[in-house]
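S.K.: Got a predicted structure here, sequence first:
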Amino acid sequence: MPRLALYTFGVLKAPLADPAPLTQEFYDIGETVYREIARHPGYLAHAEAEHGDRGSHFEADWGAWGEFAVPSWYDKGRTAQTTALAATLSLWTGLRPAFDAVHTGLHREALRRRHDWFERTGHPGHVLWWTPDTTTPTWQHGVTHLHHLHTHGPTPHAFTFRHAYAPDGSVGGA
């Protein structure tokens, strides 16, 4: 049975290392949001760095999730002091559980505040795609699917919650 991969990417208004209150607030709430999402029905796993420190996405060991990658349009820093991004990569049993987790609880509250923390880039902030149950998606897969979504719009290869596709490629959720 295929699993649903979800990649999110946003450009922060300030680097993660910035001690400004809004940056600190975003970083602090992230841990709590992750813990809540990890308990959500249908959640399978998410990419976690082996020994990642704040902002060290590019140097971290992500194991089976592969080397950290970002969309080509990301033009901010790549060091722990200058990285200004938030990215997630996760696996789900289906569209409904992922949608529910993203649009309820603490994550929903965080979504309401996204314009406080993130720049508006004109690019999609998330992409979904179906992956075989024997495959762990990589960061590069996420970037590739996000680029595809931006270039071609929603397709069975890369889609959004609003314009979803079932594993067989038909329009709609699973």
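M.R.: That came through, no problem. Fair warning: this is a prediction, and the values are worked out from it, not measured in the lab.

S.K.: CA atoms for contacts and neighbours, from now on please.
M.R.: Will do.

S.K.: Quick one: neighbours of residue 57, just the number.
M.R.: By the criterion of other C-alpha atoms under 10 Å, residue 57 has 23 neighbours.

S.K.: distance of it from residue 93?
M.R.: Per C-alpha to C-alpha, to the nearest Å, residue 57 is found 26 Å from residue 93.

S.K.: For the spatially closest residue to residue 7 that is not a sequence neighbour, list the residues it contacts.
M.R.: Leaving out its chain neighbours, the residue that sits closest to residue 7 by C-alpha to C-alpha, 6 or more residues apart in numbering is residue 89, at 4.5 Å. For residue 89, the contact set (C-alpha atoms under 8 Å, 6 or more residues apart in numbering) comprises 5, 6, 7, 8, 46, 47, 137, 138, 139, 142.

S.K.: Now do the helix or strand that contains the third one: distance to the chain's middle.
M.R.: Under the criterion of DSSP states H and E, residue 7 resides in strand 3-11. Averaging C-alpha coordinates over strand 3-11 and over its chain gives two centres that are 3 Å apart (C-alpha atoms, centre = their mean, to the nearest Å).

S.K.: Could you do stretch 84-97 as well?
M.R.: 5 Å.

S.K.: Also stretch 39-51?
M.R.: With C-alpha atoms, centre = their mean, you get 11 Å for stretch 39-51.

S.K.: tell me how far the ends of that stretch are from each other?
M.R.: With C-alpha to C-alpha as the measure, stretch 39-51 spans 22 Å from end to end.

S.K.: how about a markdown table for the contacts of residue 89, with neighbour count and distance to residue 29 added?
M.R.: Listed next are the contacts of residue 89 as a markdown table, based on neighbours: other C-alpha atoms under 10 Å; distance: C-alpha to C-alpha, whole Å:
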| residue | neighbour count | distance to residue 29 |
| --- | --- | --- |
| 5 | 28 | 23 |
| 6 | 25 | 20 |
| 7 | 24 | 19 |
| 8 | 17 | 16 |
| 46 | 20 | 17 |
| 47 | 21 | 18 |
| 137 | 24 | 25 |
| 138 | 22 | 25 |
| 139 | 23 | 23 |
| 142 | 28 | 23 |
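
S.K.: The structure to be compared is supplied as follows:
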Amino acid sequence: MYQLAQVNIGRMRAPLSDPLMEGFVNQLEPINALADNSPGFVWRLQSSEGDATSLRVYEDDMILINLSVWSSLRELSDFIYASAHRDVMKQRRQWFERFEGVYIALWWVPEGHIPTAEEAKERLEHLQEHGPTSYAFTYKQPFAPADSPQAAPEPVTDECMV
């Protein structure tokens, strides 16, 4: 049995303490709580503060990482595009610069596996270098787990996707 890992990164327009980031910071707790209670949610990367904003995995301290595990692509997509998270995504350009290169990657993990931030970075780099494969893919070009007899899930399309 497999679960879906997802990572996305973004470069902030200002430090989290800057008034420019206040709208983003104010929505962290409610959106994280929404994720935690969404169907299909399994796990998310977080520090003792309850989010991942203090974790830095890139040399650029302005890059934030979001890493989570879900039961399926459909359940992750429902959270991202059919919940209050969608409204936050519509505002993301207020807080985050347009990112050059790949900033979202998906991959299948064995049930119970908790991906590390380093693993997530590796998946993003692989996707950047090789395009979508079963090792790291996108919402628009998903892959089924390598040993799954089922066909790949239908691609997710939405006006919010960049």
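M.R.: Nice, I can see it. This is a predicted model, so every value here is computed, not measured.

S.K.: before we move on, the earlier item: any chance you could list what contacts the strand holding residue 7 of structure 1?
M.R.: By C-alpha under 8 Å, 6+ apart, the list of residues contacting strand 3-11 of structure 1 reads 74, 84-95, 118-121, 125-133, 137, 142-143, 146.

S.K.: rewinding a little: nearest to residue 23 of structure 1, of the contacts of residue 89 of structure 1?
M.R.: Proximity of the contacts of residue 89 of structure 1 to residue 23 of structure 1 was ranked by C-alpha to C-alpha; the top entry is residue 8 with 18.0 Å.

S.K.: Map that closest one onto structure 2.
M.R.: Here residue 8 of structure 1 is matched to residue 8 in structure 2, going by TM-score structural alignment.

S.K.: and the gap between its match and residue 56 of structure 2?
M.R.: Distance, residue 8 of structure 2 to residue 56 of structure 2, by C-alpha to C-alpha: 13 Å.

S.K.: between those two, what contacts are shared?
M.R.: residue 65.

S.K.: What's the separation between residue 125 of structure 2 and residue 60 of structure 2?
M.R.: Residue 125 of structure 2 sits 16 Å away from residue 60 of structure 2, taking C-alpha to C-alpha as the criterion.

S.K.: what do you get for residue 86 of structure 2?
M.R.: For residue 86 of structure 2, the distance to residue 60 of structure 2 - C-alpha to C-alpha - is 27 Å.

S.K.: And for residue 44 of structure 2?
M.R.: Computed as C-alpha to C-alpha, the residue 44 of structure 2 to residue 60 of structure 2 distance reads 22 Å.

S.K.: Which parts of structure 2 are helices?
M.R.: 22-36, 73-81, 85-90, 92-95, 117-130 (DSSP state H).

S.K.: Which one of those lies nearest to residue 143 of structure 2?
M.R.: helix 73-81 (10.0 Å).

S.K.: Just tell me the aligned range of the closest one in structure 1.
M.R.: Aligning helix 73-81 of structure 2 against structure 1 (TM-score structural alignment) gives residues 95-103.

S.K.: how much space between the nearest residue to residue 80 of structure 2 once chain neighbours are set aside and residue 29 of structure 2?
M.R.: Leaving out its chain neighbours, the residue that sits closest to residue 80 of structure 2 by C-alpha to C-alpha, 6+ apart is residue 86, at 5.8 Å. Going from residue 86 of structure 2 to residue 29 of structure 2 by C-alpha to C-alpha gives 15 Å.

S.K.: likewise residue 23 of structure 2?
M.R.: Residue 23 of structure 2 is 12 Å from residue 29 of structure 2, where distance means C-alpha to C-alpha.

S.K.: One more: residue 146 of structure 2?
M.R.: For residue 146 of structure 2, the distance to residue 29 of structure 2 - C-alpha to C-alpha - is 35 Å.

S.K.: Repeat that for residue 154 of structure 2.
M.R.: From residue 154 of structure 2 across to residue 29 of structure 2, the span is 31 Å (C-alpha to C-alpha).

S.K.: what does residue 135 of structure 2 align to in structure 1?
M.R.: Structural alignment (TM-score structural alignment) places residue 135 of structure 2 against residue 157 in structure 1.

S.K.: residues touching its match, list them.
M.R.: Counting by C-alpha under 8 Å, 6+ apart, residue 157 of structure 1 has contacts 129, 130, 145, 148.
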